[in-house]
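**Student:** turn this into a model:
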Amino acid sequence: MKRKAHLFGIRHHGPGSAALLKGALDALDPACVLIEGSTEGDALIQHAALPGMKPPLAMLFYAADEAANAVFAPFAEFSPEWVAMQWALAHGRPVRFIDWPAAVSLALTKAAREERLAALERKAAELTENSDGEDPEEGASEAPTIRLDPLDLLAEAAGYGDGESFWNVLIEQHGSGQSPLEIFAAIEAAMTEARQHQADAGGMSDAEWLREKRREAFMRGHIRDALKQHDGEVAVVIGAWHVGGLRTETTVAEDRAIVKDLPRVKVEATWAPWSDGRLSYASGYGAGVISPGWYRHLWSLYSSDRHDGPEAFAAVWQARTAALLRQEGFDASTASAIEAARLALGLASMRGLSVPGLAEMRDASLSSLCHGDDIPLAMIERRLYIGSRIGEIDEAVPQMPLAKDFELWCRRTRLKPEETASEIKLDLRSEAGLLKSTFLHRLNLIGVHWGRLIDAEAGRGTYREIWSLAWSPDMSVGLAEAFVWGLTIEQAAAAATIDRGRNANGIAALSELVRGALVADLPEAASACIDLLQAAAVQNNDITDLMNAVAPLVRIVRYGTARKLPEPELRALITALSVEVNAGVRIGSRQLDDDAASQRIIAMRAYDEALGLFGDPALLAEWRRQLALLVDDEQAAAPVVGFSLRRLHDLSLWDEPRLSAAFSRQIVGESPTRAGAFIEAFISGSAEVLIQDQTLLFLIDEWLCGLDEEVFVESLPLFRRALTGFDAVGRKRIMERIAGGRKERSAAPDVIEDNPAFERALPLLKTILGMDAHDF
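**Tutor:** Sure thing, here's the model as predicted:
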């Protein structure tokens, strides 16, 4: 009689399946255990029994030449595959994976992605050639295939509303007293029938069936090999869906033919921490479960040696619910938790369940602990039902160097990856704060955005930074991708920054890279980017780009004393860039379209502020001279002229008669469009400034009052647009201020008493405000 392997059809991450599987393995005592999974994971199985391996964990398989092409194989402590590995390692039995190699699946994924891109390009070309703009394939698409869930079919036959509920009652919350082997035999019969029904109903496309058949061909090959190598029983742990496929009688030649000539890529495999959130179905994980937190609680019932029974099981869950509610400030007493546990048990009895399920537990919590209010339960839902656990890897497990260095940095900085978003405030004057900041900045440079700066002033390199931290297991792929840049976080960040600098478009991007390298304490990368920036500035004629490059560099020099900076080189670079800006801003401000003029104004405002902070009197004087020349340049773009005149007024460099004359020149005889653009830039800013600045306000008022009716009507929409930046209160106060009329200044100046303390502090105040001596 032909020997057959024992096929144990499980549900991925099902605690009931895991408990049944453990019982089945104990009863069968197989000589060999085979598990559905990529064969490259065989080398990683031995680490599963190490004491430092704390699920949830995942095997990460990624293409050696393209780390972004990756796939995870997650495991929780209640996953049947994890339990199978633990059982085999504890009993000294051979254990290996039998699914198709990740080398094949990743190669096919890459090919499919490239084919989709090529198809999109072909379609775009066809649409371009089709002059009437109609889609040549419109109306020719086939009706989409409706995917039928075999569990839903079984659930319908058994009188359940959906497959999830059916499986949970039958398997995950089992208590029928049947032997595990009998239950798995029943699963095999039911799932084989459901699979056949799906095939007859056309519930899967030809491509999907081909994929499944290829995977099962690989599995059958490994099962045949195991039956030849081992005289004892062979246990095969697979998804219940595959049981019927593996029982299909095929020849070796047929299985080899269907997998012949499949593409492959070189694959690297390692362990990576996973999380409860990524185990959940809500994360988009196809094999996810609705509530990892609940399934962990179920597993505690099945795996405990105490056998406390459903009463303790319900009490622990409701006590946890009450504790979380109290943490959120809600009144949840111990007596209410006891009542909730009793209610859950009563609901389970009424519904024919041996232990309360998630629905019974939730209904009981809602009634007894939340008094029917959904809001308190919703506030703890993620922590209670999903969970917030992130796995840990034993120190003895070989990892890729970047992942190992990442863990060392986490220990040094005492930062622990957590999926729940949290905020940390860093004082860069302390060694601990500066170390954490450096670490997070370096991670951002290699594309691992664990931390995000959320404080407005943090980007200026002050002594204070506020970060928002939220870890995702997908960031492990980012670490794998960054491996091409170096063996450590520091090496990778430096190399990635330099490479990005060599490929940067525009010197503003290079300036940001210089800033990023400096705050990440990468002096060599910063020096390399400074050299690239200097070379690019020589060839760059875009004044806006040059202005945008100055501001971040000045902020670093001005505020970056918490870090070691190449200050002489930075100052020389800022000076060189500023000289180029000052020399070319007038000619470069001619013939600008609306978008270019808008970008120029933003850049001029930032550049003007930066020069004030930089503190070079010669550069500042030349910049202000250029502003005056721009006001008198008839070819300069109107918004640039408006900003320039306004800035000269704000700095009190021009008196009222000169300001009024320049204002009139830009308005009188000009088209409403140009005049409106000038006005919009001239009055931009805070309404409060306009209210307090009598000269500015009544200059505009006199202009409006002097317009004839036709010009006024043409100018009104443009003027209204200029005022849209002011809120309703600001506009109302402006009207009240105009109605009050111009107030004459007193002829006699106010007498200011001498204040020696103020006189001593005045030089420092001027330096802080970035003002010259003649500004007072």
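**Student:** only C-alpha atoms for contact and neighbour calcs from this point on.
**Tutor:** Will do.
**Student:** look up how far residue 756 lies from residue 461.
**Tutor:** Distance, residue 461 to residue 756, using C-alpha to C-alpha, to the nearest Å: 34 Å.
**Student:** one more, please, to line up against the first structure:
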Amino acid sequence: MTVTLLGIRHHGPGSARAVAAALAELRPDAILIEGPPEADALIPLAAHPSMRPPVALLVYADADPSRAGFWPFAEFSPEWIALRAGVGSGVPVRFIDLPVSYRFAQVPEGEQAEDGGEDQGRGAEHDDAEDQSHDEQRRGEEPHILEAKHRTDPIAALAEAAGYDDPERWWEDVVEQRADGTFTALDSFAAIADAMAAVRDFAPPEDEEREAHMRQCIREAVKAGHQRIAVVCGAFHVPALATIGPAAPDAKLLKELPKKVRTTATWVPWTHGRLSFRSGYGAGIESPGWYHHLFTAPDRVVERWLAKVAELFRAEDLPVSSAHLIEATRLADTLATLRGRTLPGLTEVTDAVQSVLCGGYDTPMALVRDKLVIGEDLGEVPPDVPVVPLAADLAKEQKRLRFQPRPGQVEAELDLRRPNDGDKSRLLHRLNILGVNWGTPARSRGTGTFKEAWALDWQPEFAVKLVEAAIWGTTVVTAASAKAADRAANAEQLAGITDVVETCLLADLPDALDPIMGLLADRAAVDTDVAHLADALPALARTLRYGDVRGTDTSTLRKVADTLVVRIALGFPQACTGLDEDGAQQMRARLDNTHQAVGLLDDPEASAQWYKAMQSVADREGMTGLLAGRAVRLLYDADKIDGDELNRRMGRALTPGVAPAEAAAWLDGVLSGGAMLLIHDPVLLGLLDRWIAGIPADSFTDVLPLLRRTFSNFEGPERRKIGELARALGGAPVAGVAAGAEAPGFDAARADRALPVVRMLLGLGAEREAADV
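**Tutor:** As a prediction, the model looks like this:
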């Protein structure tokens, strides 16, 4: 009986090739792999024809699906190679890591497990020390061989001992690009085991329970009568598993663990982007796309990689010729030679691409890093993989609509007049209700309310979201309806209910809409807070204006909306008085939103009620200047007051008797609608110029920030135009100055002294002398 330990680096193509060679040489009768034992029943699916990496094992607690962990596998992951080899040859395969159900039991319900999965916590996916080098480097911690405050990164320690400053580069040289020589794969694993033993002498392990459970699993395999056992695990664990020893200490240690909780496991698609360090994955790698290329390229690795770069650049209309590729290949080989490397690595290839194909610029290289070095591949799992009914219904809908997830962010524009596009839109809105934000609404490039733009970005974590949402129903429609009704029932304010109403109409959830409409009518009848009513109106107005595009019945909302407008109009002037600056800013936003909502309703009676309310806001004594000015501007834009009336009100607001700060707030309300008012009305500009010039020095520093805030909302060309007009006010008619008269501050004598020089520069001197004769 022999137990062979294959210490690997997770997601390493060199380790994957070595594992494949070692298994072919060993011909084991049992394969034990570091992974969650809860997923043992899913191992046969690894050989399914429809299973395409990258994929991940998902394990979650039945009582609280938010406590979940992912174990990702790429095509170049050593564990994946061992899975496929064992299943393909009929050899028993099992996972031997500590059951994740123990970890879930240590976390109170409703909280995330510390060792949970991707975006549900950190570390359940291969949290060995060799996977932490880049995290330590980013924190500025220099790894040492003989010192370890915590757990030294063994790969960084070995790299430093070999004279490398980059652990990734050392591993790539020694293992990932290991040329076939006199050493066999088993010899390489023996050497790695010796190195790990030396490192562990200075780095006490922190995963004693995990290693104890692995030893127990090895004992069980030996007891079952297996003669050739292969164990695939993180390299750091190899010394701890090399000597099995007595079982009693391990049994005692494991007995102290809390009681396991019930869990469920399944396979889910994964992406190369989620294998990278920058995604936050604890066992991530810098370049999953490059590693996939290393593992799958049959020969001429550099040439094939540069061909991919050329294809990418040409798709982006960037010029790349055959001469570029030849020169880049030569440069990569030369750099490898100068740096003492047997073959060009990613560093050399990247330098060559940036120098030859990118002209030294970083922008094209960012495209290469995102699309190729990291990559956007999205894996696939078989349709018969066990999932919750909600996820199965979503997959069915995606297939029916030919709307399958794609890697990376994708833009989609839907024409709601087409049945298929309409169904896609409804599906995306329903998923957003469930918290599965596959699509985010974007600005449509076209015109018309029948077009809808989405930014689609499918994330692997949505598998957990679907499990969590399964409590609401077994189909997307029923689950979204139930959750929408619950959101409306628990909404603290009226606006929350109207938002749900709008969402239900967009998602076409009639079963949820009827009871929510009754709730809306009841809450609207008893809510006396004008702010709550104003916040609720915009969603209703949008629904009434655009609901007919989707063929939905919005007649029941009209009565509620009309009632809200009347109540808002009656109470708005009073609600705008006695506010501080922050309260005035919030009420100004409600004023704008309500004004826009009334316009969407397209109801003359409602508009008349609203304009009457704004007239009261503009005329009311003691009204905050910001709101009074804003009401004046909206009335002017709606042609309810003319230019003369605006000039009169502005002249009154900017009189010396009004405090400068209050006048500045009034200006902010009037001018925030755009700069065209000042550009096209020199009278208003003159009033503003004279008021600014007359602000007392002791008040100017208090007013200046308000003015800057107002003018900062204007575009740069608009500000320049206003400045030019203000500079030319000497020749423009200004309020209180007769036509042809000199503007205040204009010195005619100084201007006359400059005229001869101007005439000479313009060549007008001779003509002037002839005219004088």
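**Student:** how close are the two chains, by TM-score?
**Tutor:** With the length set by TM-score structural alignment, normalised by the length of the second structure, the two chains reach a TM-score of 0.82; 696 aligned residues with a C-alpha RMSD of 3.4 Å.
**Student:** about what we covered before: residue 461 and residue 756 of the first structure: who's more crowded?
**Tutor:** Counted by other C-alpha atoms under 10 Å, residue 461 of the first structure and residue 756 do not tie: residue 461 has more neighbours, with 22 against 9.
**Student:** what residues are up against the residue sitting nearest the centre point of the second structure?
**Tutor:** Central residue of the second structure (C-alpha atoms, centre = their mean): residue 457, 8.9 Å from the mean position. Contacts for residue 457 of the second structure were tallied using C-alpha atoms under 8 Å, 6 or more residues apart in numbering; they are 405, 406, 407, 408, 409, 410, 438, 439.
**Student:** counting neighbours, what do you get for the equivalent of the fourth one over in the first structure?
**Tutor:** What it means is residue 408 of the second structure. Matched to the first structure by TM-score structural alignment, residue 408 of the second structure sits across from residue 420. Using other C-alpha under 10 Å, the number of residues around residue 420 of the first structure comes to 15.
**Student:** swap in residue 73 of the first structure?
**Tutor:** By other C-alpha under 10 Å, the residues close to residue 73 of the first structure number 15.
**Student:** that one in helix, strand or coil?
**Tutor:** The three-state assignment at residue 73 of the first structure reads strand, by DSSP: H, G, I helix; E, B strand; the rest coil.
**Student:** what do we get in the second structure for it?
**Tutor:** Structural alignment (TM-score structural alignment) places residue 73 of the first structure against residue 71 in the second structure.
**Student:** does its match touch residue 54 like I think?
**Tutor:** No - taking contact to mean C-alpha atoms under 8 Å, the distance of 10.7 Å between residue 71 of the second structure and residue 54 leaves them out of contact.
**Student:** can you tell me how far the residue nearest to the centre of the second structure is from residue 297 of the second structure?
**Tutor:** 29 Å.
**Student:** before we move on, what about residue 463 of the second structure?
**Tutor:** Counting by C-alpha to C-alpha - residue 463 of the second structure and residue 297 of the second structure are separated by 32 Å.
**Student:** more neighbours, the two?
**Tutor:** Of the pair residue 463 of the second structure and residue 297, residue 463 is the one with more neighbours under other C-alpha under 10 Å, namely 19 against 13.
**Student:** cool, thanks, signing off.
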